[in-house]
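Q: have a look; sequence and predicted model below, questions after that.
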Amino acid sequence: MTASGGEALLFWVLAPLMVLAASGLLVVRKAVHAAICVMFVMVGLAILYVAQEAPFLGVVQVVVYTGAVMMLFLFVLMLVGVDAADSLTETIRGQRWIGLLLGAGLAAVLLTVIGRATFRPAVGLEAANAATNPVALARVLFEHYVVAMQVVGVLLVTAALAGLVLTHRRRLGPRVTQRTVARARVAALAEGKPLTPLPAPGVYAQNNAMDTPALGPDGRPLPHSVPRVLRIRGQERSATSVLAAEETLVERRAAREAERAELSAAAGTSGARGPAGTSGTAGEPEPFEPETPGGKEHR
């Protein structure tokens, strides 16, 4: 079987792009870009499968790998974070040289196998797809490669269990519940500790600066509300300055309120007296009195 002109053109267009995308996995820095490269390779494989008269395999490639598996990869990237940088510190001494040697050995083995391989002429898929492509694919997988399929299944299950074991964190202490926290706070109340969490710095104070202690319900500053770093550096404001500033602020507010009250009282008194020789409020209109018919000449 010889490939048609359109099939050959499709191959020579997609194959270099797929190789470039696969090579991009080795050079890209961000995990999202690597996932996009893998998706491009998988979609290219699906197109080639369809061109090779294997539509079922192409659809499975898109639905299972490009759809489900890649969505799983992207979901993991969302959980881990795309900005998380890998550590460049070698945990195993000489691991880079070991990796280079193993990679060179693998490349040598692949080149040797490919160089000695013999390829028979293509016969096409007309005979294999006589009973539809899914049936032909199932016969090949579960008749000739059934052992390989079982081994792959065992490897996948083992990988899933290994992932669960590696991500599981052993709990070193009992589980802390809300009731446990509440009981611990009530027990610490006898030692003079507050029952409720301390307010953040600047709460109920004249400003919300980090160096300003918060004020408690009784109006006293709470030094422990200031971050420990500022307290060690001596950059927190003293309780005396905070109280003095609060008292000054209260006095200013009281003076403003008294001044406003005096202005309001003065405005009300001047409005009640009105102009000289008149009574009532200044500017108040006179009451309307309707004219009687006898007051004017009746026509």
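A: That came in fine, so what should we check first?

Q: use CA for all of it now, contacts and neighbours both
A: Noted.

Q: please pull up the helix or strand immediately following the helix or strand encompassing Ala35.
A: Element membership for Ala35, per DSSP states H and E: helix 31-51. Remark: after helix 31-51, the chain's next helix or strand is helix 55-60, criterion DSSP H and E.

Q: tell me the spacing between Leu110 and Val154.
A: Distance of Leu110 to Val154, given as C-alpha to C-alpha, to the nearest Å: 25 Å.

Q: let's bring in a second model and compare:
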Amino acid sequence: MLTAVAAQASETSTSSGTTGEEVLFWILAPLAVLGALGLVLSRKAVHGALFLAMTMVSLALLFLALEAPFLGVVQIVVYTGAIMMLFLFVIMLVGVDATDSRVETIRGQRGAAALAVLGVLVLLTAVTGRAALPDPIGTDEATPDGNVYAIADLIFGRYVWAFEVVAIVLITAAVGAMALTHKERVTRRLTQRELSERRFRDGDPRNAAGLPVPGVYARHNAVDTPALLPDGTPAESSVPAVLVARGAARPAEEFAEDIGEIGPHGQKPSGLQPQGEGDQPEGDATAGEGGPNDDVPADDGGADDDGARPDQDEADGGDAR
């Protein structure tokens, strides 16, 4: 009686587990295929990298569902977390425009790629159609010592030569990248003091303390807007050189009126004031219009340049004597 109940419970758990794996497979497999198609068909490099990340995460979840936790974790940590982030950083640093992605550098490459894909599909169909796969025996019997031990036994046992060849290829690629990017130095490296002296000697003394930050007194994210110098004039050197080279920098004439309305202390900067309005500083206005200080005589009681009167000097001299 107990044996029959245990067998029925084992069959129920096996069927429910199989059903759960099938549902998970039919959820993740379309996502992986859609991510692969998006990688191939997307026009922007960043979108292609994100689609590839979606495919890798879907494959990692499939590995976890098949009771291969080591492969699932490696898929996420190494491929999605390291390689994909490296791709994104390179794309963001180098910069790839959408117009560059549409340019076909090699003529006829799309047709050749389509023929190659069809040939590979026919080959895979012919090979897998005649393959005879054994019945699954389960992970407990296939890997009694654990999934990680079984993978290590295959890599460093049956496929050790392939592993060594792959390691040599990766090391060669790393050394080649270092050799291509290494800059051979033929002159002496300048010290920090020499670099500072050359900066003051050859550069602009006004920028000795560093270039101003763009977007000062801006009402929005204005990286393409020049900053304002203390005299109110725009600093063209504050805009990044990349934006200037691409023609995306905003000229000073476009925002002159906006900056003329808002100054550092609520006043119009002197460098961008519209001419013809008759605006004058307060000191000049009071001097020209006869302000309250006009009645004060120029002589303050015979004071010398040092601010002391002659009688006071004589008194101090008498005390000293």
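A: Thanks, I have it. These numbers were taken from a predicted model, which means no experiment stands behind them.

Q: now do the contacts for Glu21 of the second structure.
A: Ala65 (C-alpha atoms under 8 Å, 6 or more residues apart in numbering).

Q: with the second structure overlaid, how far apart is the helix holding Ala35 of the first structure on average?
A: Compared with the second structure after the fit, helix 31-51 of the first structure shows a mean deviation of 1.9 Å (mean C-alpha distance after the TM-score superposition for the first structure).

Q: may I ask you to name the longest helix in the second structure?
A: The single longest helix within the second structure, with elements called by DSSP state H, is helix 2-41.

Q: buried residues, that one. List them.
A: Counting neighbours by 16 or more other C-alpha atoms under 10 Å, one finds that the buried residues in helix 2-41 of the second structure are Phe25, Leu28, Leu31, Ala32, Leu34, Gly35, Ala36, Gly38, Leu39.

Q: how about the equivalent of the last one over in the first structure, nearest residue that isn't a chain neighbour?
A: So the one you mean is Leu39 of the second structure. Correspondence of Leu39 of the second structure to the first structure, assessed by TM-score structural alignment: Leu25. Among residues not flanking Leu25 of the first structure along the chain, Ala34 sits closest, at 5.2 Å (C-alpha to C-alpha, 6 or more residues apart in numbering).

Q: now do that neighbour against Ala258 of the first structure, distance only.
A: Distance from Ala34 of the first structure to Ala258 of the first structure, by C-alpha to C-alpha: 70 Å.

Q: likewise Pro197 of the first structure?
A: 38 Å.

Q: now do the same for the residue nearest to Leu25 of the first structure: its match in the second structure.
A: Using TM-score structural alignment, Ala34 of the first structure pairs with Gly48 in the second structure.

Q: its match: how many residues sit nearby?
A: A count of neighbours around Gly48 of the second structure, defined by other C-alpha atoms under 10 Å, yields 19.

Q: residue contacts, Arg231 of the first structure?
A: No residues are in contact with Arg231 of the first structure under the rule C-alpha under 8 Å, 6+ apart.

Q: what's the matching residue for it over in the second structure?
A: In the second structure, no residue is paired with Arg231 of the first structure, using TM-score structural alignment.

Q: relative to Val60 of the first structure, how far out is Arg231 of the first structure?
A: Going from Arg231 of the first structure to Val60 of the first structure by C-alpha to C-alpha gives 63 Å.

Q: Gly124 of the first structure now?
A: Distance from Gly124 of the first structure to Val60 of the first structure, by C-alpha to C-alpha: 20 Å.

Q: returning to what we had before: wait, what's in contact with the match of Ala34 of the first structure?
A: Gly38, Leu39, Val40, Ser42.

Q: what about the first structure, which of those hold up?
A: Contacts conserved in the first structure for the contacts of Gly48 of the second structure, using both residues aligned by TM-score structural alignment, their matches' C-alpha atoms under 8 Å: Gly38, Leu39, Ser42.

Q: number of residues surrounding the last one?
A: Read that as Ser42 of the second structure. Neighbours of Ser42 of the second structure (other C-alpha under 10 Å): 14.

Q: any idea how far Ala112 of the second structure is from the closest residue in space to it that isn't next to it in sequence?
A: Closest residue in space to Ser42 of the second structure, ignoring its immediate chain neighbours: Gly48 at 5.7 Å, by C-alpha to C-alpha, 6+ apart. To Ala112 of the second structure, Gly48 of the second structure is 21 Å away according to C-alpha to C-alpha.
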